[in-house]
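> Quick one, structure for this:
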Amino acid sequence: MNNYKERKRIKCTRFSDVYSAICAKTNLQVAIKVVCTDDERPPHCSRDEVRLLKQFAQEKAPANITTLLDVFTEDLTDTAMVFPYYAFTLTSWLRRHAKRTKASHFNPYINVDSRPTTAEYISSLTLEEGVEIIKGVANGLDFLHGLGVIHRDIKPDNIMFQGYNPTPVIIDFGISYKIPNNFGKESDSNKICDIGTGIYKAPELLFHIADYGYGVDIWALGIVMTLVFSKDLKPVFEDEDIVDFKLMGMIFSTFGTPSLEIWPEAAKSTTFERLQLLPHPGKPMEQILPGVDNQIRKVFQKMMTYESKERISAKEIYTLLS
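So this is what the prediction gives:
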C-alpha cells in the first residue's frame, strides 16, 4: 500500500470500498477497490474478478473495458485492485453535457410534507454522441460475450468516463459469470438470479428463469439507452431503487404484457404461470425512446424482446448503429 499515497475514500458499498489515490511510481491518480473477502457472499467474488481482469488483459481488451493495474492483499484478508481513475459515471458525464434548471427547495413552514428535490436537467447531448456511447458499451460487451463472460450488472454507475469525450469504460466484474459454470460455482442451467440492479434487471431475472444468458446485459443496455437519449436525463423507469414486483408491472405496462407465445421461456417460471395477465399492448416506441431516428428505435426494439435468446447481440448493436 506504500505505493499509493493521498488515499481518499470515494465510494462505499456493501462488499467493497473504493478509494482515489496517487501512484507513487507514476504520480498518476488511480482508483483502488478494496474487498473484504470474508464478507463476500455469492455471486460476489473478488478472486474471480481478478482472474477475469487478468484474462481480459491477456486477450487485449478494447478501451471500453477497464484495466487492472495492480492487485495486492491488505490487512491480511482484503483484496485490493488498482484501476485507472475515472472522473465520471455515465450519469455525471451526461449532467456535464446538460443544462441545469432550478430545483424546488424544502420549506417546512410552507409544507411539512415537502422534501428537497434533486436538480432537473435538460440534455444537450447530440444524437451522434449518444450513439457513440451506446456503441462503446456494445463494443465492450461484445468482447466480454466473446470470452464467455456475462457482466450481470450493466448500469450507469458501472459505465465510466475519463474525460469529456464519449468513450465509455465498463467496470466492476465482481458478480460476472464465466461460462460454462462460473469457475465451478454455478451451473449454466441454474445461475443465481439475484443479480443486476433495480430497473436494469431483465424480465427473466424477475421470474427466476435461471438459465439466462448474455441477454441480461443486452436488456440492461436497452434501459441505459433510454437514459442516454432522454431529454431530461431520466430513464424510462424513473424509480431506480425499486422492488422486483413493482418493476415487473412497469415492464408490462411499458413493453406490453407477454403471453407464452411471445415469451416461451416464461413457461419455466411457476410464478409466471400463476399470473393472470390482461392483454396490454405497451407504449409506442416513439414514446419510450423519443428524439431518435427510426434506425436507433429498430435496434432498441430488437434489444427489448421478452424472449432473451431473440435479443440481438452486442456485435449486432454495434454494427447496426455504425
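
> For the rest of this, base every contact and every neighbour count on C-alpha atoms.
Will do.

> Asp194 contacts Glu204, doesn't it?
No: applying C-alpha atoms under 8 Å as the test, Asp194 and Glu204 come out as separate, 11.1 Å apart.

> who has more neighbours, the two?
Glu204 (23 against 14; other C-alpha atoms under 10 Å).

> From what I see, that one and Lys268 are in contact.
No: counting by C-alpha under 8 Å, Glu204 does not reach Lys268; the two are 9.8 Å apart.

> contacting residues for Asn190?
Counting by C-alpha atoms under 8 Å, 6 or more residues apart in numbering, Asn190 makes contact with 210-211.

> in this protein, which spans are helices?
With DSSP state H applied, the chain shows helices at 46-58, 90-96, 127-146, 203-206, 215-228, 244-255, 270-274, 285-288, 294-303, 314-321, listed in chain order.

> In a markdown table, list those along with distance to Asn3.
Output for the helices of the chain, formatted as a markdown table (distance: least, C-alpha to C-alpha, whole Å):
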| stretch | distance to Asn3 |
| --- | --- |
| helix 46-58 | 19 |
| helix 90-96 | 29 |
| helix 127-146 | 30 |
| helix 203-206 | 42 |
| helix 215-228 | 36 |
| helix 244-255 | 43 |
| helix 270-274 | 52 |
| helix 285-288 | 48 |
| helix 294-303 | 44 |
| helix 314-321 | 38 |
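
> One more, so I can put them side by side:
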Amino acid sequence: MRFRKCLVSVSSKGVSMSEAIAIEQQAYQSSSSMDEYLSVCQPASPTALHRSPMFAADEDEYAASPGHHQGTGIRIGTYENCSPIAEGITSEVYRSGCKALKVIIPFAHMEPHDPQREIRILQSLRDRSSVIQLLGSFRDQEQRLVLEFPYMPLTLADLFAKGNALSKDQTGAIFTDVLQALDDIHSHGIIHRDIKPSSILLASPTGPAYLSDFGTAWHPSFSASTEPPDNKILDVGTGAYRAPEALFGNKSYGPPLDMWGLGVVLSEAIRSPPAPIFESRAAHEPGSQLGLILSIFKTLGTPTPETWPEAKEFKVAPFELWNVFPPRPWEEILPDVDPKFRELVAALLRYDGGRATANQVGPGPMDREHC
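Predicted coordinates for the structure are as follows:
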C-alpha cells in the first residue's frame, strides 16, 4: 500500500499555517524513512498517517483508515479536521480527508484574481481528465467562498525541491498530462496565465498530473467585460515563468503565453539540480521585471526585428534598448540533458509566433518510447 505525507495537526498547538507547512515540507524532503518522517511531523499527540486518496474510495473509507482521528483540525463548513497545506495572496488551501478546500480570503478579490470566474471556468472544463476537477463550492460558517477539489499529495514543485532532475519516464508521463490539459483549455480559448511547478498537482511522483490554479485564467466569454481580447491585464504569471510578450506590454497575448511558461518548467525538470532556465527576483522587489528581461536576453540572445517581428507592434519594443547579447546554441544553454527534451524546450522558448502549441507538441514527442 502506498502512503503519502501527512500534515501536522496544528490548530490546537498554536502553530501558524506557514510554520506548519514549513515543518511538513522539511520533514518530507529530509527524511529517509516513513518512521523518521512521522517523528518529525508528530506533535505532542499522535499524528495520523492517512492513505492516499487514490486508494480511498470515499470519505467513510478515509475515516476508517488506520490512524485517522477526528477533531484534530479546524472546521470549514461541514468539513471537520481540516489541516492547512498551502496559502497564497487570495486564498488558503486546507485538506479534509480526500478533499482539498480552497478558501478565498475575504476582500482579497482583485483582477485578474476572480474566484467566481474560476468556478465558471472549471465547470466548463468538467470531465477534462488532466484538469483538476471542481467538485463543488459553498459558503462556510464565516461566509467565505470555498472551492472543493480532490486532494492530491504532491505538486511538481515538491519533486523539484528534492534537488534531483526528474527521470525520463517521470518527465514524459507528467508533461504528457500537462500538455493534454493545455490542449484542452486552449481549444476553448482559455489562457491559464500562471503556469508554474506548484500549479501542477500529482497523484504520485510519476503522475497522473493535473493542471490547477485557475484563479487568474482568462476566458473569451467570462472575461470579456473586464478584459477584452486586445486589452488583457499584464500583471500575470509568476517569477521566472512569465512570458516576454507580457513583459513588453503586449495586451493581445494568447495561449502562447502558457507555452512559454511550460517551456521554463520543462527546462527546470531536466536540469540537475532543478532550476528555472531564467533568473527572477520576487515580484515585490524593485527591478524584478527588468532583471527577468535581462536574464532572458542573456540566455537566448537579444531579440531583433527578424527574430521577433511581432514585437515591432508592441507598446514597448524590445529593440535597441539593451546591450546586445548574441544568441547561444541550445547545447550550450542546456548541456547534458536528453536531446529530445532540449529540442522541445527550444521549440517553446522562442520569441516569435513560431512557438510550439500544445496540440503540435503532444503527445508524440513526450511519449515514453522517445524519451
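
> quick one on the thing from earlier: quick check: which of the helices of the first structure is nearest to Phe183 of the first structure?
Proximity to Phe183 of the first structure (C-alpha to C-alpha) singles out helix 46-58 among the helices of the first structure, at 7.8 Å.

> Can you find the partner of Val236 of the first structure in the second structure?
If you follow Val236 of the first structure across to the second structure using TM-score structural alignment, you land on Ile277.

> looking at it, its match is touching Val264, isn't it?
Yes: here Ile277 of the second structure reaches Val264: they are 6.2 Å apart, a contact under C-alpha under 8 Å.

> any idea how far the match of Val236 of the first structure lies from Ile333 of the second structure?
As judged by C-alpha to C-alpha, to the nearest Å, Ile277 of the second structure and Ile333 of the second structure stand 8 Å apart.

> Touching both of those two, which residues are there?
Taking C-alpha under 8 Å, 6+ apart as the contact rule, Ile277 of the second structure and Ile333 both touch Thr299.

> coming back round to it: residues touching the match of Val236 of the first structure, list them.
By C-alpha under 8 Å, 6+ apart, Ile277 of the second structure lies in contact with 240, 264, 267-268, 299.

> Swap in 10 Å and give it another go.
Shown in contact with Ile277 of the second structure (C-alpha atoms under 10 Å, 6 or more residues apart in numbering): 240-241, 263-268, 271, 295-296, 299, 333-334.

> With Val71 of the first structure instead?
Per C-alpha under 10 Å, 6+ apart, neighbours of Val71 of the first structure: 32-34, 50, 79-83.

> Let's see that with 8 Å instead.
Going by C-alpha under 8 Å, 6+ apart, the list of residues near Val71 of the first structure reads 50, 79-82.

> Out of the residues you listed, which comes closest to Leu320 of the first structure?
Val50 (32.7 Å).

> Kindly provide the distance from that closest one to Asp172 of the first structure.
Distance of Val50 of the first structure to Asp172 of the first structure, given as C-alpha to C-alpha: 10 Å.

> One more: Glu204 of the first structure?
For Glu204 of the first structure, the distance to Asp172 of the first structure - C-alpha to C-alpha - is 22 Å.

> rewinding a little: name the residues contacting each of Ile277 and Val264 of the second structure.
When contacts are counted by C-alpha under 8 Å, 6+ apart, Ile277 of the second structure and Val264 have Ala240 as shared neighbours.

> which residue packs closest to Ser252 of the second structure, ignoring adjacent ones?
With C-alpha to C-alpha, 6 or more residues apart in numbering as the criterion, Ser252 of the second structure has its nearest non-adjacent residue at 4.2 Å, and that residue is Asp230.

> ok, that neighbour touching Gly254?
No: contact criterion C-alpha under 8 Å: Asp230 of the second structure and Gly254 do not qualify, at 9.6 Å.

> Compare the two (neighbour count), which wins?
Between Asp230 of the second structure and Gly254, Gly254 has the larger neighbour count (other C-alpha under 10 Å), namely 21 against 12.

> how close does that one get to Pro150 of the second structure?
Distance, Gly254 of the second structure to Pro150 of the second structure, by C-alpha to C-alpha: 29 Å.

> Map Phe83 of the first structure onto the second structure.
Aligned against the second structure by TM-score structural alignment, Phe83 of the first structure finds its counterpart in Phe149.

> give the contact list for its match.
By C-alpha under 8 Å, 6+ apart, the contact list for Phe149 of the second structure reads 99-102, 132-136.

> Out of those, give me the one that has the most neighbours.
In terms of neighbours by other C-alpha under 10 Å, the contacts of Phe149 of the second structure top out with Leu101 at 28 neighbours.

> Map that residue onto the first structure.
Under the alignment by TM-score structural alignment, Leu101 of the second structure pairs with Ile32 in the first structure.

> follow-up on the earlier one: can you say which of the helices of the first structure is packed in most?
Of the helices of the first structure, the one with the most neighbours on average (mean count of other C-alpha atoms under 10 Å) is helix 215-228, at a mean of 24.

> Just list what it packs against, helices and strands only.
Here helix 215-228 of the first structure touches helix 127-146, helix 294-303, going by 3 or more C-alpha pairs under 8 Å, 6 or more residues apart in numbering; DSSP states H and E.

> So what touches that helix?
For helix 215-228 of the first structure, contacts defined as C-alpha under 8 Å, 6+ apart pick out 94, 130, 134, 137, 141, 150-156, 199-202, 204, 233-236, 288-289, 300, 303-304, 308-309, 311-314.

> and what of stretch 192-210 of the second structure?
Outside stretch 192-210 of the second structure, the residues within contact range by C-alpha under 8 Å, 6+ apart are 54, 129-132, 152-159, 169-170, 173-175, 177-178, 181, 185, 211-214, 216-218, 236-238, 241-242, 255, 257-258, 261-262, 265.
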